[in-house]
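A.B. asks: Below is the sequence, then the predicted model.
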Amino acid sequence: MSGVLSSVDARTKLVGQNRLEILLFHLGGRQHFAINVFKVQEVMRLPKLTALPDCHPVVRGVTHLRGQTVPVVDLRQAIQMGPLKVDDVDATIIVTEYNMTVQAFLVGGVDRIVNMNWNEILPPPGGAGRQHYLTAITRIDEKIVEVIDVEKVLAEINPYDTQLSDDIYENDLLAVIRGKKILIVDDSKVALGQMKQVLTPMGLEIVEASNGLEAYHQLMHWKESGMDIDNDIAMIITDAEMPEMDGYMLTTEVRRDPVLKELIIVLHTSLSGNFNKAMVQKVGCDGFLSKFAPHQMATEVQSLLRKRFMG
């Protein structure tokens, strides 16, 4: 798979065009799975692993890559398909960066990279067998490809602490913003739940959307109903990569709309921080939040709302 991740610069040009590239892989069977290439640092054959005592059952061990210790997660076992049988597959690891941490996923083998439009990436249908661990599905070569909710996998291995002390919340501000709507957009139920735990104490009315297109339709509904957009909607917090319409395209569409264009939009994503800081400027977001940092979220959200509603 040398060269499979050949040009990051070329992929950054996809941003704002509602396009992405996904890396296809399998887990020892015929079914294909995928993750976004932007989260992938490297693809390599399974190296020798060092076992760790008392680690999570889905962590096969650690390996040392470029001066850092990287945990290797059996992705098949993590999504409850049973452990991967390394002896009879062409075992590969996919080294990724999520939430400013590096980890590798053990997979049966990697196929190729496919360039797609986000409107070809669809939410999983109700009743899908592995929907619990899917954020999306798509069809390639007449076959269904399942996009794994890696954030859920990682949260189960190392649960996030979302508890914040009461003194982080600014009471004078909360009195002003109480009851205003905040639209949170993410295809991961885990991420939505994490955001709600931080935002609920602020007294905001939280409205959820599972992708950019759903969020855009919600905004259009509010606009067409005659809502006072500038006063009643506090802000939008959106993931970057989502089925049907990504966060970059959602931001672009909001900024194009004369009624919606002044809304605060914050990008909230597990993709590389440096990359997204550049994209924030490119598409016109007001801020960037790395997943998942509850203290940073509470502080940044309140700072932006104070500037908007209290001058």
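C.D. replies: That came in fine, so what should we check first?

A.B. asks: For the rest of this, base every contact and every neighbour count on C-alpha atoms.
C.D. replies: Fine.

A.B. asks: quick check, Ala175 in a helix?
C.D. replies: Yes. Ala175 forms part of a helix when assessed by DSSP: H, G, I helix; E, B strand; the rest coil.

A.B. asks: That one and Tyr169, how far apart?
C.D. replies: 11 Å (CA to CA, to the nearest Å).

A.B. asks: neighbour count winner among the two?
C.D. replies: Tyr169 (17 against 11; other CA atoms under 10 Å).

A.B. asks: Second structure for comparison follows:
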Amino acid sequence: MAKQHEYQLIDMINDKARLAGSNKMELLLFSLGGHETFGINVFKVREVCETLPITKTPNMPGGVEGIISLRGSILPVLNLAACLNMENDKPKTKLIITEFSTHTQAFLVHDVDRIVRVDWDHVRAPQSMPAHVSGKITALTELPDGKLVSILDVEQILGDVIGDEPVPTFEPVTEEVGNATLFFADDSPLARKKIMEVLDKLKITYQFAHNGREAWEKLRAVAAKAEAENANLSKQIGMILVDAEMPEMDGYVLTRHIKEDARFKGIPVVMHSSLSSVANKKLGQQVGVDGYVAKFHPEELASMITNMMRNTKEAAL
């Protein structure tokens, strides 16, 4: 890819704010040497560059090629083809430098194609996938030319490579926060598992949805029932936790819907996202989120949940 093309990619990557609340996503398309096309949310991409010299180091996990030095930072390099059990002899010419979940790393790929914009409502969770990529592809979308793009769950891939940190033990907080339920929405099985572990240890009841559209339908149903019964909704739902990236409706649009519906007044919305940069936190603030927690930090998540739900309980008295 020509240098000018690389600079154009970086310029587009830096122009993120205009997508907040639009229910659109920009995908960086790339290949791993086969016929498949893969994509990663541009929000997670810091830059794209030609492959740099990779230093092999001992005791690296499978899928990690080594490390590189980039502008004074030492970054691990993950061979995406190896991580997906799709290794081949095609040359790997590009590095995608990514930043999410407060980690920065490089993904080694065969080649980078272009950036495309897609509507979240045209993105669907896969019904079934081959065993070698099962759990590592979070969604699929179809481009206007009919080409299918597999959107990678890079958090799951990173977790598989470096391992999961165990969720610590927390003291139950039922007396502090009351009997209200926490509602959360996240399309990632890994994220849902982590959230549920935290909530189970806090002894907080919960409901969840797999994407923003499903979440909004469930939340409206709960609100309609409370309205019909003349009940205080904030005594039933103490907090709503949303992911930023979700098929069909993203967390920004979901938050905007919640904040525009008077029935949810007084119920805090917290964004729990791997998009951990300052810019992405500001995007959440633009649509009205009350708090922001980066994935995956169980102590910070537990503290945020406890404080927010305690405040909701006190305000509802």
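C.D. replies: Sure, I can see it. Keep in mind the model is a prediction, meaning the values are calculated, not measured.

A.B. asks: TM-score of the superposition?
C.D. replies: Once the chains are laid over each other, their TM-score by TM-score structural alignment, normalised by the length of the first structure reads 0.92; 304 aligned residues with a CA RMSD of 1.8 Å.

A.B. asks: which helix of the second structure spans the most residues?
C.D. replies: helix 298-316 (DSSP state H).

A.B. asks: and that one, which residues are buried?
C.D. replies: 298, 301-302, 304-306, 308-313 (16 or more other CA atoms under 10 Å).

A.B. asks: Contacts for it, please.
C.D. replies: The contact list for helix 298-316 of the second structure, computed with CA atoms under 8 Å, 6 or more residues apart in numbering, reads 167-168, 173, 176-178, 194-195, 198-199, 202, 232, 234-235, 238-239, 266-268, 291, 293.

A.B. asks: same thing but 6 Å
C.D. replies: 176-177, 238-239 (CA atoms under 6 Å, 6 or more residues apart in numbering).

A.B. asks: Glu197 of the second structure should be in a helix, yeah?
C.D. replies: Yes. Counting by three-state DSSP, Glu197 of the second structure is located in a helix.

A.B. asks: how about the nearest residue to it, chain neighbours excluded?
C.D. replies: Val167 (7.0 Å; CA to CA, 6 or more residues apart in numbering).

A.B. asks: What lines up with that neighbour in the first structure?
C.D. replies: Aligned by TM-score structural alignment, Val167 of the second structure pairs with Gln163 of the first structure.

A.B. asks: can you give me the helices in the stretch 51-200 of the first structure?
C.D. replies: 75-78, 150-157, 171-177, 189-199 (DSSP state H, counting those that start in this stretch).

A.B. asks: okay, those helices, which one's buried deepest?
C.D. replies: Most buried of the helices of the stretch 51-200 of the first structure, by mean neighbour count (mean count of other CA atoms under 10 Å): helix 75-78, with a mean of 21.

A.B. asks: Where does it end up in the second structure?
C.D. replies: Taking TM-score structural alignment, helix 75-78 of the first structure hits residues 80-83 over in the second structure.

A.B. asks: and Val259 of the first structure, how many neighbours does it have?
C.D. replies: 14.

A.B. asks: And what about the aligned partner of it in the second structure, helix, strand or coil?
C.D. replies: In the second structure, the residue paired with Val259 of the first structure is Arg263, using TM-score structural alignment. Secondary structure state of Arg263 of the second structure, per three-state DSSP, is helix.

A.B. asks: before we move on, the earlier item: can you put the helices of the stretch 51-200 of the first structure in JSON lines and add distance to Thr138 of the first structure?
C.D. replies: Shown next, in JSON lines, are the helices of the stretch 51-200 of the first structure (distance: least, CA to CA, whole Å):
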{"stretch": "helix 75-78", "distance to Thr138 of the first structure": "19"}
{"stretch": "helix 150-157", "distance to Thr138 of the first structure": "17"}
{"stretch": "helix 171-177", "distance to Thr138 of the first structure": "40"}
{"stretch": "helix 189-199", "distance to Thr138 of the first structure": "19"}
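
A.B. asks: for Val95 of the first structure, what are its contacts?
C.D. replies: Val95 of the first structure neighbours (CA under 6 Å, 6+ apart): 40-42, 103-104.

A.B. asks: Try it again at 7 Å.
C.D. replies: Contacts for Val95 of the first structure (CA atoms under 7 Å, 6 or more residues apart in numbering) come out as 40-43, 103-105.

A.B. asks: Having no further points to raise, I will conclude here.
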